[in-house]
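**Q** Below are the sequence and a predicted model for it; my questions follow.
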Amino acid sequence: MAEKISFPVDTPSGPRTATVVYERLGGGEPMVLLHGIGHHLQVWDPVVGLLAAEHDVVAVDLPGFGLSPGLPGGITYDLKGVIPVLGALFEALGLDRPHVVGNSLGGLIALELGHRKLVRSVTALSPAGFWTPGERLWAYAVLRALRTGAERLPEPTVARLARTAAGRAALVGAIYARPGRRSPDALVAETRALREATGFEATLAAGRSLLYAHDVLDVPVTIAWGTRDRLLPRRQGVRAKKLIPGARLVRLPGCGHVPMNDDPALVARVALDTAR
């Protein structure tokens, strides 16, 4: 069941109060799950139970996404703004350097948390930030098209499309290699989350000039990429490995950009192996 927590965040202009919605399950060493742009914490549903068998799992709606309100005034949606918010969230939830698993935007954030030594291990699934200018433009065009579709399609139409294989492919084929494995109700909820994401535009704007440029030292890192990722081509994983040479680079056969739904068992195994 989703819970909400409000907590103080220190900023140069003084403390601010951030609010985050999360779900928590399991026991053991803490593990935090971070979704991609426009998504919500329920995107982790296929793997949460597998991870919770060994970990205290906290799936988060990032600020401005899902049911979490936007960031308070004075805090930006770039890494400089978001990382202190998550650090404060960890403290508020009593999470002592959790393992972190992130997808896309969440993968980028996970790597930065690792760079700053705020986590025990990092599993980054198709992380953003390793693109060429042309690849970034392509990804932004796809994301904007998905957002426009979510805004313009009435929810009954989305529900009708989600009940057919062709409709599911049209709705989310750009990010899932196997959209038929996502339930109609989940796709309706995802479309609603994308439509209502107050942090979408600010997050896109913050990433326009972003190229990830840090090594991640003294923290176990796995970078995993789906072989059928249509949003961020898997060659970006090779660039990530060159920048973070100590990382383990893993292929996710048959998986798209959001692999948790395409192959839950494989994604869970990769994350658990990294945490171990």
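**A** Everything's here; your move.

**Q** From now on I want contacts and neighbour counts done on CA atoms only, so please keep to that.
**A** Fine.

**Q** Next SSE downstream of the helix or strand hosting residue 185?
**A** Taking DSSP states H and E as the criterion, residue 185 maps to helix 184-195. Later in the chain than helix 184-195, the nearest helix or strand by DSSP H and E is helix 200-206.

**Q** For the stretch 51-200 of the chain, just list every one of the helices.
**A** For the stretch 51-200 of the chain, the helices defined by DSSP state H, counting those that start in this stretch occupy 79-92, 105-115, 133-152, 155-162, 165-172, 184-195, 200-206.

**Q** okay, these, which one's buried deepest?
**A** Comparing these by mean neighbour count (mean count of other CA atoms under 10 Å), helix 105-115 comes out on top with a mean of 25.

**Q** list the helices and strands that helix packs on?
**A** strand 29-34, helix 79-92, strand 99-103, strand 122-125 (3 or more CA pairs under 8 Å, 6 or more residues apart in numbering; DSSP states H and E).

**Q** try 10 Å this time
**A** Contacts defined by 3 or more CA pairs under 10 Å, 6 or more residues apart in numbering; DSSP states H and E place helix 105-115 against strand 29-34, helix 79-92, strand 99-103, strand 122-125, strand 221-226.

**Q** Tell me which of those sits nearest to residue 189.
**A** Ranking the helices and strands packed on helix 105-115 by proximity to residue 189 (CA to CA) places strand 29-34 first, at 17.3 Å.

**Q** circling back: so which of the helices and strands packed on helix 105-115 is nearest residue 60?
**A** Closest of the helices and strands packed on helix 105-115 to residue 60 is strand 29-34, at 5.9 Å (criterion: CA to CA).

**Q** Look up how far residue 31 lies from residue 67.
**A** The gap separating residue 67 from residue 31 is 20 Å, by CA to CA, to the nearest Å.

**Q** And the two? Which one has more around it.
**A** With other CA atoms under 10 Å as the criterion, residue 67 and residue 31 differ in neighbour count, and residue 31 comes out ahead with 31 against 23.

**Q** In contact with residue 71, which residues are there?
**A** 16-20, 62-64, 77, 81-82, 85, 198-199 (CA atoms under 10 Å, 6 or more residues apart in numbering).

**Q** okay, the residues you listed in TSV with distance to residue 221 next?
**A** As requested, those are exported to TSV (distance: CA to CA, whole Å):
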residue	distance to residue 221
16	31
17	31
18	28
19	28
20	26
62	21
63	24
64	27
77	24
81	23
82	20
85	22
198	31
199	27
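
**Q** Among these, name the buried ones.
**A** 16, 18-20, 62-64, 77, 82, 85, 198-199 (16 or more other CA atoms under 10 Å).

**Q** Which single one of those residues is nearest to residue 115?
**A** Among the buried ones among the contacts of residue 71, and counting by CA to CA, the member closest to residue 115 is residue 82, at 14.1 Å.

**Q** Structure two is appended below for comparative analysis:
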Amino acid sequence: MPRTRSGPAAPPYHRSGEGSPLVLLHGLTGTWRIWRPVIPLLEPHHDVIAPTLLGHAGGAAYASGGEISVKSLADDVERVLDEVGVDRPHVAGNSLGGWLSLELAARGRPASVIAFSPAGGWTTEAQLARVSKLILQGFKAANVAPESVLRILRRPRARLWGFRSTMAHGDRVPAAAAFELLDDLVSCSALEPILEATLRDGPFDGDLQDVTFPIRVAWGELDRTIPFQDYGEPLLKHVPTAELLELPGVGHVPMYDDPQLVAQTILDVTGAVDRAATVASTGP
């Protein structure tokens, strides 16, 4: 397996647990490993499938010079689901993964959707440029003297500061996990092409007027990356049936901030759908 700066790259996907299938989709520059704090809480209820996205560390490669977009990322997620024999899973995604979950919803693929601070909502190029600049600054900082960065991240206060734009409680990330997140970031070959694609293709514009499955959009109260007022409100206009939920005390990437809250936010939706399906199949 190829190595990144401090350890082996993440495998292309994680699968564990028993129950109805649940797909977990990570954000831009991440891998499935960002879901590690939450997966043990979901495994008793679901067959958890967490793929790493196309062009991300350990995920499928895309052709150099070839086009990559949110739609091609969604195509690749569907390819993975077809390969593992999953038809209509529950889908939970964060940031770019949340956008992808809505893209899959527009295709009618999920049984339910839980989107945590989904990307894909903006109204001006300046808003998109702000987020792109924030991501690229983190990418460049991680590539400068990486050994020094790794040494600094051993300190909880440094992790709190280092992850401040994406998490409210970065100090809760164990040092070893912080090193993995750094590896995943610097090994993402698709970062700039995806940012270029968002500028070219525009925000999410899927038609979710007539979906019959539940969609929950959960936004971190302390999201500094894409605050709800500027990025969430425009997105929800395309998702009129969505239930909106504010998550207290968490940032843009909430899985380390509060794993229990994230898991419960998912299980409330998936559990209701699965119980209804059981009643429908067994009859009164």
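**A** That came in fine, so what should we check first? None of these values were measured; they are calculated from a predicted model.

**Q** After superposition, what is the TM-score?
**A** Aligned and superposed, the two chains score 0.88 in TM-score terms (TM-score structural alignment, normalised by the length of the first structure); 256 aligned residues with a CA RMSD of 1.6 Å.

**Q** Quickly check the contacts of residue 71 of the first structure for the two that are furthest apart.
**A** For the contacts of residue 71 of the first structure, the maximum inter-member distance is 18.4 Å, found between 16 and 198 (CA to CA).

**Q** which residue is nearest the centroid of the first structure?
**A** The residue lying closest to the centre of the first structure (CA atoms, centre = their mean) is residue 35, at 2.2 Å.

**Q** Looking for the alignment partner of it in the second structure.
**A** The alignment partner of residue 35 of the first structure in the second structure, by TM-score structural alignment, is residue 26.

**Q** burial measure for residue 47 of the second structure, as a count.
**A** Counted with other CA under 10 Å, residues neighbouring residue 47 of the second structure total 18.

**Q** Disregarding residues adjacent in the polypeptide, which is nearest to residue 60 of the first structure?
**A** What sits nearest to residue 60 of the first structure in space, not counting adjacent residues and going by CA to CA, 6 or more residues apart in numbering, is residue 22, at 4.5 Å.

**Q** What is the strand or helix carrying the one you found packed up against?
**A** Per DSSP H and E, residue 22 of the first structure falls inside strand 16-26. Using 3+ CA pairs under 10 Å, 6+ apart, the elements in contact with strand 16-26 of the first structure are strand 3-9, strand 29-34, helix 45-52, strand 55-61, helix 79-92.

**Q** Switch those over to JSON lines; also include distance to residue 223 of the first structure.
**A** Listed next are those as JSON lines, based on distance: least, CA to CA, whole Å:
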{"stretch": "strand 3-9", "distance to residue 223 of the first structure": "29"}
{"stretch": "strand 29-34", "distance to residue 223 of the first structure": "14"}
{"stretch": "helix 45-52", "distance to residue 223 of the first structure": "17"}
{"stretch": "strand 55-61", "distance to residue 223 of the first structure": "19"}
{"stretch": "helix 79-92", "distance to residue 223 of the first structure": "19"}
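
**Q** how much space between residue 251 of the first structure and residue 224 of the first structure?
**A** Applying CA to CA, the value for residue 251 of the first structure to residue 224 of the first structure is 6 Å.

**Q** Can you pick out the residue with more neighbours from those two?
**A** residue 224 (25 against 13).

**Q** do you know how far the more buried one is from residue 31 of the first structure?
**A** Distance, residue 224 of the first structure to residue 31 of the first structure, by CA to CA: 17 Å.

**Q** Same question for residue 155 of the first structure.
**A** 33 Å.

**Q** so who does the alignment partner in the second structure of residue 176 of the first structure touch?
**A** Alignment note (TM-score structural alignment): residue 176 of the first structure maps to residue 167 of the second structure. By CA under 10 Å, 6+ apart, residue 167 of the second structure lies in contact with 159-161, 173, 220, 222-225, 249-257.

**Q** So which of those residues are in helices?
**A** The helices, defined by DSSP state H, take in 159-161 from the contacts of residue 167 of the second structure.

**Q** Residue 180 of the second structure: which of those is nearest?
**A** residue 159 (12.8 Å).

**Q** Would you mind measuring from that closest one to residue 94 of the second structure?
**A** Computed as CA to CA, the residue 159 of the second structure to residue 94 of the second structure distance reads 20 Å.

**Q** Please apply the same query to residue 54 of the second structure.
**A** According to CA to CA, residue 54 of the second structure and residue 94 of the second structure sit 16 Å apart.

**Q** I'd guessed residue 216 of the second structure sits against residue 105; true?
**A** No: in this structure, residue 216 of the second structure is not within contact of residue 105 by CA atoms under 10 Å, at 11.6 Å.

**Q** Which residues are in contact with each of those two?
**A** Common neighbours of residue 216 of the second structure and residue 105 (CA under 10 Å, 6+ apart) are 112-113.

**Q** just to revisit the earlier point, aligned partner of the residue nearest to residue 60 of the first structure in the second structure?
**A** With TM-score structural alignment as the criterion, residue 22 of the first structure lines up with residue 13 in the second structure.

**Q** count of residues packed around its match?
**A** Residues near residue 13 of the second structure, counting by other CA under 10 Å: 17.

**Q** residue contacts, it?
**A** Contact analysis of residue 13 of the second structure by CA under 10 Å, 6+ apart lists 24, 31-33, 49-53, 58-59, 80.

**Q** Pull the most distant pair out of those.
**A** Farthest apart among the contacts of residue 13 of the second structure by CA to CA are 33 and 80. That separation is 16.9 Å.

**Q** ok, now how distant is residue 268 of the first structure from residue 56 of the first structure?
**A** Per CA to CA, residue 268 of the first structure is found 14 Å from residue 56 of the first structure.

**Q** ditto for residue 261 of the first structure
**A** According to CA to CA, residue 261 of the first structure and residue 56 of the first structure sit 21 Å apart.

**Q** which residues touch the corresponding residue of the second structure for residue 243 of the first structure?
**A** Aligned by TM-score structural alignment, residue 243 of the first structure pairs with residue 238 of the second structure. Residue 238 of the second structure makes contacts with 102, 121, 204-209, as judged by CA under 10 Å, 6+ apart.

**Q** List the members of these that persist in the first structure.
**A** Contacts from those that recur in the first structure, judged by both residues aligned by TM-score structural alignment, their matches' CA atoms under 10 Å, are 121, 204-208.

**Q** Filter the residues you listed down to just the buried residues.
**A** For these, a burial check counting by 16+ other CA under 10 Å picks out 121, 204-205, 208.

**Q** buried residues in the one helix or strand residue 266 of the second structure maps to?
**A** Residue 266 of the second structure is located in helix 259-282, with elements delineated by DSSP H and E. By neighbour count on 16+ other CA under 10 Å, the buried set for helix 259-282 of the second structure is 259, 261-263, 265-267, 269-270, 273-274.

**Q** next one: stretch 114-133 of the first structure
**A** 114-115, 118-131.
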